[in-house]
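*Asks:* 3D model of this:
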Amino acid sequence: MSVDVVEVREEKAAHATSLRAVWPAILGLSVVFLVEMLDNSVLNVALPTIGRELGASASALQWITSGYSLLFGGLMVAFGAIADRYGTRRMMLIGLSLFALANLMVLAVTTPGQLIAVRAAIGVTAAMTAPGTMALCFRLFDQENLLMRATSLIATVGLTGMAIGPTVGGLVLAVLPWQTLLVMNVPIALLAIGCIRFGIPADDPAKRNRSPLDLPGALLGTATIILALWTATLAVEQGWNSRSPWLAGAGAVLAAAAFVIQERRTAHPIFDFALLKRPAVSASLAYEAALGLGMAVIGFTVTLQLQLVWGWSPAQAALGNLPQVIVLLAAGPLVEKFVDKVGTQRAAVLGASSFLAGLVVYGLLGRQSYIWIAIALALTAAGMRVVATIAGVTVMRGLPEDQTSIGAAMSDTSQEVASSVGLAVTGTIVAAALGGTLIGVGATPGGIHTFENAVTTATLVLAALCAGLIVWAARRAARTPAPTQVEG
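*Replies:* Sure, this is the predicted structure:
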């Protein structure tokens, strides 16, 4: 492609006046986010089948899921820093190509160890693509309202994918082998490659981060996040009576301390901590963390309540989550109008309040009847829809142009780590209350009562933590000047 063509494409993208004008790019980025969210949940429903066909142990099944999430969550910051230096679009295209190849490798899997290796490779390649989704979106528009609209659309696709992942997996398994759940990512990745290759301008060398890559900082930051995520996983799987989560947690603390020391000493840190002093950045990360904490308890316990306590089938339980999916889809087109009417900061507070209200409703009334669970799912989905969009746009606007990829990675990572913490808190409280397996929880009135009390406690504890983060974020965001709206 000639330099003139690239310049024309860059000029066109920078002044796009509608989403339709850059629809291939929006489609490609939406597909990338969709696949990332689906991969977090779609394979879980196939674990029993995988265990039977491959003869996998419980430990191997755990690593099939956690191996992906640990590497995906742990490597995003490092790959975000690399993308800022060597090209966000380039990193996205390389990551998508390797992602397709890694998913295709499942066809050669014959042992649990091989599948764990494939899932780890998929996690690494997904981490290569994740930071670029929002960073590339910000290349397409100058107008704040279009950015909000595009971000809302991309987030709607991804969050809906996360919500319907288990349902999609169950439907596919009814007619096709479990390998299909990974192979179907290949044509999706190829579609995204085509859309991004021809719909987004090439990386501009003049806008890249010119500082050398802090490799020790990247390694220490990655180790910190992976160990933190692993600590939460071990706490849920083995409980705090085991030494493993304590050892992993101690490792995370040591790695974090070494990371901070390295970043303060080096002339070119992988992430400038001074950026966290910017109200827009720190407030947005706090909002993202609150969403992660709250969604952890909802996602973990609602299905258990419906199936183990009320005796719903897996299909009925999947349908029980429809209020969340419906609201996520319906609220997407309304976010921009809502923000425009009440203002960014007030919209964030109102959205976060809706999310918090949903948690409280679920914690206090969810055991009474399904209608309260449906209300809770709707409230949390509406709040998440508004806050996720605002936080995503605001954190990117608060960062220098040559650090947008790592900024997006920090946003995703904060939610990922918070979600793991929320899951660990929920799992710990439920396990401590029951003192045994969850399978027979619905067999006796005493077991049901104990489980429901534990869910209430976990939900309200996490709701309190969310409230603290939301209040802090709202006060912090109040120091941020409102963005100038450009009508288009």
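*Asks:* going by C-alpha atoms from here, please, whenever you check contacts or count neighbours.
*Replies:* OK.
*Asks:* how close does Ser354 sit to Thr380?
*Replies:* Going from Ser354 to Thr380 by Cα to Cα, to the nearest Å gives 6 Å.
*Asks:* these two - which one has more neighbours?
*Replies:* Higher neighbour count among Ser354 and Thr380: Thr380, with 29 against 22, using other Cα atoms under 10 Å.
*Asks:* just give the closest residue to the more buried one, not the sequence neighbours.
*Replies:* In space, and not counting its chain neighbours, Thr380 is closest to Phe355: 4.0 Å by Cα to Cα, 6 or more residues apart in numbering.
*Asks:* verify the stated contact: the one you found with Arg385.
*Replies:* No. Contact criterion Cα atoms under 8 Å: Phe355 and Arg385 do not qualify, at 9.3 Å.
*Asks:* who's more crowded, these two?
*Replies:* Between Phe355 and Arg385, counted using other Cα under 10 Å, Phe355 has the larger neighbour count: 30 against 26.
*Asks:* now the second one, please; I'll put the structures next to each other:
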Amino acid sequence: MSTVYQNPSIQQVFPLRWWALIVLSLAQFLVVLDASIVNIALPSLGTDLQMNTNMLSWVITAYVLPFGGLLLLGGRLADRYGHRRLFIIGVAGFSLASGVAGLAQSGTWLLAARALQGASAALLAPAALALVAKLFMDPRDRAKALGIWGAVAGIGSAAGVLLGGVLTSSFGWPAVFYVNVPIGLLVIAAIPFLVSKDIARERTSLDMPGAITVTAGIVTLVAALSQIEQGGWTSPVTLGLAGLSLVSLNAFIIIEKRVSHPLLPLAIFDNRFVLGGNLAMLLIGGATTGLFFALSVYMQQVLHYDAMKAGLTQLPLAGALVIIAGAIPAVVARMGMRNTLVISLLLLAGGLVWLAQTPSNATFAVHLLAPTLMIGIGLGGAFVVGTELAVHGVSDNEAGLASGLVNTSQQIGGAVGLAVLTTLSFIRTTDLLGGGALQAEALTGGYSWVFLGAAALSVIGAILVILIVRNHTNGEVID
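*Replies:* Take a look at the predicted model:
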């Protein structure tokens, strides 16, 4: 099934399409924001709900994991039942889960609400991006719209730390969840006036075995990586979960090759833009999730910034990201998507390596300002071009699939990246403490490994884009 827009105003009247983009982008902003906004709130949240450091990392993972694991299914459901319909259902579920999270009285309660948030986001995110792709059919308009969309994703990641600090300091940690509710209600009220109703086409069977196996594979993979911190690389639990993940993901691939209507038609990866864009977003997701988690905790645990100050220090990064994201479409027109993405990833990596040199007694102006500005520049380009690349050349009847796939790549990258990088941080911190280092120095050393690991992911992403993607600019492919 594919959403069909019969109202000519949606396709022909310029202002209405752009108003629709604003509303859809607002919903996407909430989805990305919620992966990072809780970072600043973690210390106070952990104190109130009696959650240790390991459980605090699961406040992030409990959201990212169902989000990434269910996105492919969400994209297919949107293609089958209607993009607008699934978008509204997703926003409603997300708003409800946010209110429940703000009311949490225990760690278990909060983690359950976060999981519901992630599952709802898996419905709304691919439906929203598919709506954007169908609202903007002209290549130049679509490039501008997807540029704005990618910029919103990047801004959401950066702004989460800023808004989390302001809200936590002013109103307490529940406010980082409550803020989603009125915005979600506004989106639900506005979208019926901007996007016409879905018209169903022939419905195909849903690939539930594929949905079950890919979700199980992703969940057990992240659980195995998270277990390393407690049991080590060779513990029975770690190895058992890793083995179960491998079996589940192999089963998923076998199923997708055999079913008549697969959840993920593997032929979509014949499109080298889609393949390269998704690999880039996978690694960008891992790098940025680890970055914002480690940076926010480092500022509060090591530098002893309060929530407000830690949040405000992200203003330069967010500002640089916004400015660069606005300029990226013009850069792509001149340099091409591949070259722009590669340069952006290398700038991101350079800023992360620079940030890894920050000492335990750092000051913001001397040690943090310049590398975070460089990171913002790199992120602005990477988010915009990575998203545009991942949906380039996709047919209308696979818009939901491609949209779900790029979001899946980013969220799986975030979940796996956070698990790996926080494990490396724990190992490094433990080694330094065992060697007699002071706690502040040991924590700083651990977080520096997170930044270096995130930089390595960015460099790998740049290399893969160079190897896979041909350059593309103004409708031409440049070999």
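*Asks:* map the residue nearest to Thr380 of the first structure across to the second structure for me.
*Replies:* In the second structure, Phe355 of the first structure lines up with Leu348, judged by TM-score structural alignment.
*Asks:* can you tell me the element its match falls in?
*Replies:* helix 337-355 (DSSP states H and E).
*Asks:* how about whichever helix or strand comes after that helix, aligned to which bit of the first structure?
*Replies:* Tracing the chain C-terminally past helix 337-355 of the second structure and defining elements by DSSP H and E, one meets helix 369-390 next. Alignment of helix 369-390 of the second structure against the first structure: residues 374-395, by TM-score structural alignment.
*Asks:* mind listing what's buried in that stretch?
*Replies:* 374-395 (16 or more other Cα atoms under 10 Å).
*Asks:* over to stretch 41-48 of the first structure?
*Replies:* Buried-residue list, stretch 41-48 of the first structure, by 16+ other Cα under 10 Å: Ser41, Val42, Leu43, Asn44, Val45, Ala46, Leu47.
*Asks:* repeat for stretch 433-449 of the first structure
*Replies:* Per 16+ other Cα under 10 Å, stretch 433-449 of the first structure contains these buried residues: Ala433, Val441, Gly442, Gly447, Ile448.
*Asks:* okay, and the fourth one sits in which element?
*Replies:* Right, the one you point to is Gly447 of the first structure. helix 445-477.
*Asks:* and for the first one?
*Replies:* Ala433 of the first structure is part of helix 404-434, with elements assigned from DSSP H and E.
*Asks:* angle of that helix against helix 445-477?
*Replies:* 150 degrees (axes from the mean of the first three to the mean of the last three Cα atoms, to 10 degrees).
*Asks:* what residues in the second structure pair up with helix 404-434 of the first structure?
*Replies:* The aligned range for helix 404-434 of the first structure is 399-429, by TM-score structural alignment.
*Asks:* and that stretch against the first structure, how far off on average?
*Replies:* After superposition onto the first structure, stretch 399-429 of the second structure sits on average 2.1 Å from its aligned residues (mean Cα distance after the TM-score superposition for the first structure).
*Asks:* quick check: buried residues in that stretch?
*Replies:* Buried-residue list, stretch 399-429 of the second structure, by 16+ other Cα under 10 Å: 399-429.
*Asks:* got it, and stretch 268-277 of the first structure?
*Replies:* Neighbour-count burial for stretch 268-277 of the first structure [16+ other Cα under 10 Å]: Pro269, Ile270, Phe271.
*Asks:* over to stretch 13-28 of the second structure?
*Replies:* With the criterion 16+ other Cα under 10 Å, stretch 13-28 of the second structure contains buried residues Leu16, Arg17, Trp18, Ala20, Leu21, Ile22, Val23, Leu24, Ser25, Leu26, Ala27, Gln28.
*Asks:* again with stretch 340-352 of the first structure
*Replies:* Those would be Thr344, Gln345, Arg346, Ala347, Ala348, Val349, Leu350, Gly351, Ala352, for stretch 340-352 of the first structure by 16+ other Cα under 10 Å.
*Asks:* also stretch 102-116 of the second structure?
*Replies:* Of the residues in stretch 102-116 of the second structure, those buried (16+ other Cα under 10 Å) are Gly102, Leu103, Ala104, Gly107, Leu110, Leu111, Ala112, Ala113, Arg114, Ala115, Leu116.
*Asks:* how about Ser57 of the first structure: what's its closest non-neighbour residue?
*Replies:* Gly51 (6.8 Å).
*Asks:* mean shift between the strand or helix carrying the one you found and the second structure?
*Replies:* According to DSSP H and E, Gly51 of the first structure maps onto helix 47-54. On superposition with the second structure, the mean distance recorded for helix 47-54 of the first structure (mean Cα distance after the TM-score superposition for the first structure) is 5.1 Å.
*Asks:* continuing past that helix, what's the next helix or strand?
*Replies:* That would be, after helix 47-54 of the first structure and using DSSP H and E, helix 58-86.
*Asks:* helices or strands up against that next one?
*Replies:* helix 47-54, helix 88-104, helix 112-129, helix 215-238, helix 404-434 (3 or more Cα pairs under 8 Å, 6 or more residues apart in numbering; DSSP states H and E).
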